[in-house]
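Enquirer: No sequence on hand, only this structure:
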């Protein structure tokens, strides 16, 4: 129970106790007073009535005596008046058997008032004329007690309600600083800093608020320092200072990760030969300005792809990795890049060989060195033709499909549920199972297509929303059948960018309320680079845990993690695949993990294949891992 409620309940209970005490005292006092008043009235009436009846009894005027008794009895305050005439051996009796009016029966049944009666012997000298008996009626006493106590209770209840309202307002006002401190504590817990609480007037709370504000500011500074440290290490290890793009080391690591994921695509080597001439004629400043302009154009162009890697490999060469393997579309892409670069030259007509591009399509069982070698060979052929031509080296893959065939296959798989699902364990650094990640493939007859081969087509044809909802529904059914399992599902970029997808997801999750706590969603890192603000609301309202996949490919996200508050981040394979090598520089990976920890996110290393890798990762602030040390298991 909150302090606010504790104080409110305590004060209200004290008020009730005071009311009950005062009411009890007043009730008892009023009851005693009315009982005493009734007894006094009966005695006084008996005395006065006896004096009035004596003259009539002395003359044996029974009719006159009866008239006097009737006059007194009609006042209604007596239950019984009886006069025994001793000389005539008869009596005159009047009784009132009507119960008290306007008083509840249960109140009368409490028996609050005893019967009050008084006997008097009427005499004349030494002669006894008669015996007078008067019994009081408690109806008036009950009526007066009921009316008085009802009014008192009404006023007490009214005062209680008013006091309750005033207490609520007063406590909210006085405890507002504590509420602000509570909200600030939750913000700090979610690694959100910078909000300053206004200082209250209460001295004790004022000091607490000062301490909270100071702590929040210090934590914000510490996180910024960690993020800045990671950024500096990133620039030192993976960034080209002139263009702001990745360098050769970054591109090699990304291509290794790309190939190991099984994602199809191609490498484009872009040689801007005009840069050498520009350096000689106008100096390095003009050359650097053109490099920055080309880098900016290439970055804008790459935003059309679901994923990409862009780097500057040397003084005049850029490299681009895209999820596209169609020869015609790659040719058009190369021509578009050449046109954009040519637009940076003042007179491109008089300048031959402004840029040439060589393209190599990723093949099965490729390695990054082989891929770059083929792309470099294609680039040399393009340069030899002296026409800025784009040359593509491509050998037809087995089971390679065209774009329209891919679309038909994916739609057929969605309609007929041709997906084969499996899952791979994610364990903490000590080997305890945390959850399992869901993997999917399409089986078409005897041919199985891995996710990496058809996901680029899913993005191109905007089928991600249907695919993700289908896989999530199958996963939820698996969770229903397996009560102890936790499963993580990867979302496509297209789904994450659609407001309708999040609405459909909410409707789907509402059908499985008992298993949602065991479902996890993984969003690709790239969607946060361009759509972070649009994702904040649906993720905040989501009743399932979520994480960021391929974390670290886009370094700008490091300083924005506090706004996102993911439950975990999966480090990109390019940062963990070479950790066991003797010359590996682990400073950047450690800095990324520390930044994630400071934001409350669990760090998970991916594609861990050997025990030596795992041993090194334990020293680099990594919390968990997954990889082929625990191969995926097919669902039955």
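Expert: Sure thing, it's come through. Remember, predicted model here, so these are calculated numbers, not experimental data.
Enquirer: drop to CA atoms for contacts and neighbour counts, all remaining ones
Expert: Noted.
Enquirer: Residue 418: how many residues sit nearby?
Expert: 18 (other C-alpha atoms under 10 Å).
Enquirer: That one touches residue 440, doesn't it?
Expert: No. Judged on C-alpha atoms under 8 Å, residue 418 makes no contact with residue 440 at a distance of 10.0 Å.
Enquirer: Comparison target below:
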């Protein structure tokens, strides 16, 4: 029970008790007054009637007494009038039964008024000749008391309601600031930091608000300081100071992370922009022109990757910029690079542009060899056109868009997609989550997501495929949580939340624990959309995770407060390099995670040594081929 309800109840009981006691006291006083009134009336009437009888006939004319008694009794104010002689014999009497038509029987029994009888002597001069006894009629008293009782009850109810209403509004005013304190505390638990500027008047509550404000301020400052520390360390570690692109270390880490995975980002293209004859430009035109050309190339590269999910541009050598461009088709990458080459020629710069595809499981050394070959071929053209190295992938069909669209839709209709699951394992060896990895059964072979997802994106079938996958997952029982990667189109579509709400009951029947994962680049591109979707799925009892999380700037860390993900998946190599060997950096990263209640899951764990280092850092949840390879069907 809330404090407000407890105080309201206590004060209401107290007020009701006081009113009840007051009303009862007044009521008992009224009862005694009526009893006294009945007796007084009977005594006065008896005295008057007895005197009249004694004067009229010296008390000996019974007939005259009867006449006088009848006249008084017929007034209906008395229950009985009895006239006796000196020996106690009844000379004449009149009685009327006590009937209570308008008064409840229970009320009459609870009051139980005694007979109000008064007896006076009837004398002849100084001689006693008889006695006259009169009993007041209690029926009118009961009726009068019943009416008074109803008035008392009505007054009691009205006063009680008024008192409780007054208590309610009084407490609302007094405890209004406590509601703000509650909201402030809930905001802190929800990873939001609210400072109350308006302090309550009540001293005790004002002191509580001041203490909470101080606490929230300190937590906010700690979060900001730790976020700044991680962002600065990341900048020093992975950012090229001159161009503000990522550096070679980040390029190798990111490329290794992508090719070691098995999702829609595990295939794509690596492109290179290389300045022709940089030494000649430097000596003939000067270092200023050289830096200007480098900035121009960097801007073009940055513009290309900004529109590509999980794309990144890196300065790997002094005059070489490389791009990782996941999930694009050959026609799309050709268009981007051709446009870049035309921009360079238009600006009067000679830039060699080449690209080569990458796919899951490919060695970085082999990939870079292909890129070097492509650069040599492009160099022969002196920057006139980009060169695209075409690696032969025997198991990937070279269909046109219409054929791909037909085969993909038939695969969904005929259920030719196969679900593989890769476990996320805790320190004690328990599988806490399984990430769904989709493969396509096509012409006798299985294509991983990197081979067909770029086509899905180009044909704008992402949302349709996401719904198919979720329905497929929801049809079967699973022993642990299932993580499903969904596209930006899926979470941004206005009908998605309604579609998920319709399936919630059936999924709960199968006891499906579900988690939705979205790539970090998509989240950073549409933070409000991600925040809305995250709030919705967590309200439904599911979880929301960010995959391929990296720290580009402080923006990623501050956005986490608004998005409130359940967990982050971070590449093990990147995580270890970001944490480093300095305890301060370690504290900064994990302090942020603890402050906003986010789990960290290390992905791409490829060895026992890596797992041990992560466990030493406090990372309990690991995923990777060394932890467990993708397997068909969930355990």
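Expert: Sure, I can see it. Model, not experiment: these values are computed from the prediction.
Enquirer: Superposed, how do the two chains score by TM?
Expert: Scored against TM-score structural alignment, normalised by the length of structure 2, the superposed chains reach a TM-score of 0.87; 623 aligned residues with a C-alpha RMSD of 3.4 Å.
Enquirer: okay, and the common contacts of residue 418 and residue 440 of structure 1?
Expert: Common neighbours of residue 418 of structure 1 and residue 440, using C-alpha atoms under 8 Å, 6 or more residues apart in numbering, do not exist here.
Enquirer: Centre of the chain to stretch 245-261 of structure 1, how far?
Expert: Mean-position distance between stretch 245-261 of structure 1 and its chain equals 35 Å (C-alpha atoms, centre = their mean, to the nearest Å).
Enquirer: List the buried residues for it?
Expert: Buried residues in stretch 245-261 of structure 1, counted by 16 or more other C-alpha atoms under 10 Å: 245-248, 250-260.
Enquirer: Strands of the stretch 201-350 of structure 2, start to end?
Expert: 246-247, 268-275, 312-317, 320-326 (DSSP state E, counting those that start in this stretch).
Enquirer: Would you convert these into TSV that also reports distance to residue 454 of structure 2?
Expert: Shown next, in TSV, are those (distance: least, C-alpha to C-alpha, whole Å):
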stretch	distance to residue 454 of structure 2
strand 246-247	24
strand 268-275	8
strand 312-317	17
strand 320-326	8
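Enquirer: can you tell me which of those strands comes nearest to residue 233 of structure 2?
Expert: For the strands of the stretch 201-350 of structure 2, the distance to residue 233 of structure 2 is smallest for strand 246-247, at 13.3 Å, taking C-alpha to C-alpha.
Enquirer: That closest one vs structure 1, mean deviation?
Expert: Strand 246-247 of structure 2 differs from its equivalent in structure 1 by a mean of 1.0 Å after superposition (mean C-alpha distance after the TM-score superposition for structure 1).
Enquirer: list the contacts for residue 121 of structure 2?
Expert: 50, 128-132.
Enquirer: What residues sit buried inside stretch 387-395 of structure 2?
Expert: 387-389.
Enquirer: In strands, which of these fall?
Expert: With strands defined by DSSP state E, the entries of the buried residues of stretch 387-395 of structure 2 inside them are 387-388.
Enquirer: just the buried residues of stretch 387-395 of structure 2 now: which is nearest residue 80 of structure 2?
Expert: Taking C-alpha to C-alpha as the measure, residue 80 of structure 2 lies nearest residue 388 of the buried residues of stretch 387-395 of structure 2, at 126.3 Å.
Enquirer: tell me the contacts of residue 534 of structure 2?
Expert: With contact set as C-alpha under 8 Å, 6+ apart, residue 534 of structure 2 has these partners: 543-544, 563-565.
Enquirer: gap between it and residue 471 of structure 2?
Expert: 20 Å (C-alpha to C-alpha, to the nearest Å).
Enquirer: Name the residue closest to the centre of structure 2, please.
Expert: Closest to where the C-alpha atoms of structure 2 average out (C-alpha atoms, centre = their mean) is residue 539, at 5.2 Å.
Enquirer: right, and residue 199 of structure 2 touches residue 206 too?
Expert: Yes. Between residue 199 of structure 2 and residue 206 there is a contact under C-alpha under 8 Å: 5.8 Å.
Enquirer: Name the SS class of residue 196 of structure 2, please.
Expert: Following DSSP: H, G, I helix; E, B strand; the rest coil, we place residue 196 of structure 2 in the coil state.
Enquirer: Can you get me a residue count around the closest residue to it other than its chain neighbours?
Expert: Distance criterion C-alpha to C-alpha, 6 or more residues apart in numbering; nearest residue to residue 196 of structure 2, sequence neighbours excluded, is residue 213 at 6.5 Å. Using other C-alpha under 10 Å, residue 213 of structure 2 is surrounded by 20 other residues.
Enquirer: List the residues that contact residue 213 of structure 2.
Expert: 194-196.
Enquirer: Make a ChimeraX selection of whichever of these turn out to be buried.
Expert: Selection of the buried residues among these in ChimeraX, burial being defined by 16+ other C-alpha under 10 Å:
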select :194,195
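Enquirer: And the contacts of residue 213 of structure 2, which is closest to residue 317 of structure 2?
Expert: Residue 317 of structure 2 has its nearest neighbour among those in residue 194, at 46.1 Å by C-alpha to C-alpha.
Enquirer: Relative to residue 214 of structure 2, how far out is that closest one?
Expert: Shown here: residue 194 of structure 2 relative to residue 214 of structure 2, a distance of 11 Å by C-alpha to C-alpha.
Enquirer: repeat for residue 267 of structure 2
Expert: For residue 267 of structure 2, the distance to residue 214 of structure 2 - C-alpha to C-alpha - is 50 Å.
Enquirer: Check the mean deviation of the longest helix along structure 2 from structure 1.
Expert: If you go by DSSP state H, structure 2 has its longest helix at helix 3-57. Taken over the aligned residues, the distance from helix 3-57 of structure 2 to structure 1 averages 2.4 Å (mean C-alpha distance after the TM-score superposition for structure 1).
Enquirer: since we're on residue 24 of structure 1, how many residues are nearby?
Expert: 13.
Enquirer: if we can go back for a sec, mean offset of the helix or strand following the longest helix of structure 2 relative to structure 1 (after superposition)
Expert: Downstream of helix 3-57 of structure 2, the next assigned helix or strand under DSSP states H and E is helix 62-73. If you overlay the two and look at helix 62-73 of structure 2, the average distance to its match in structure 1 is 4.4 Å (mean C-alpha distance after the TM-score superposition for structure 1).
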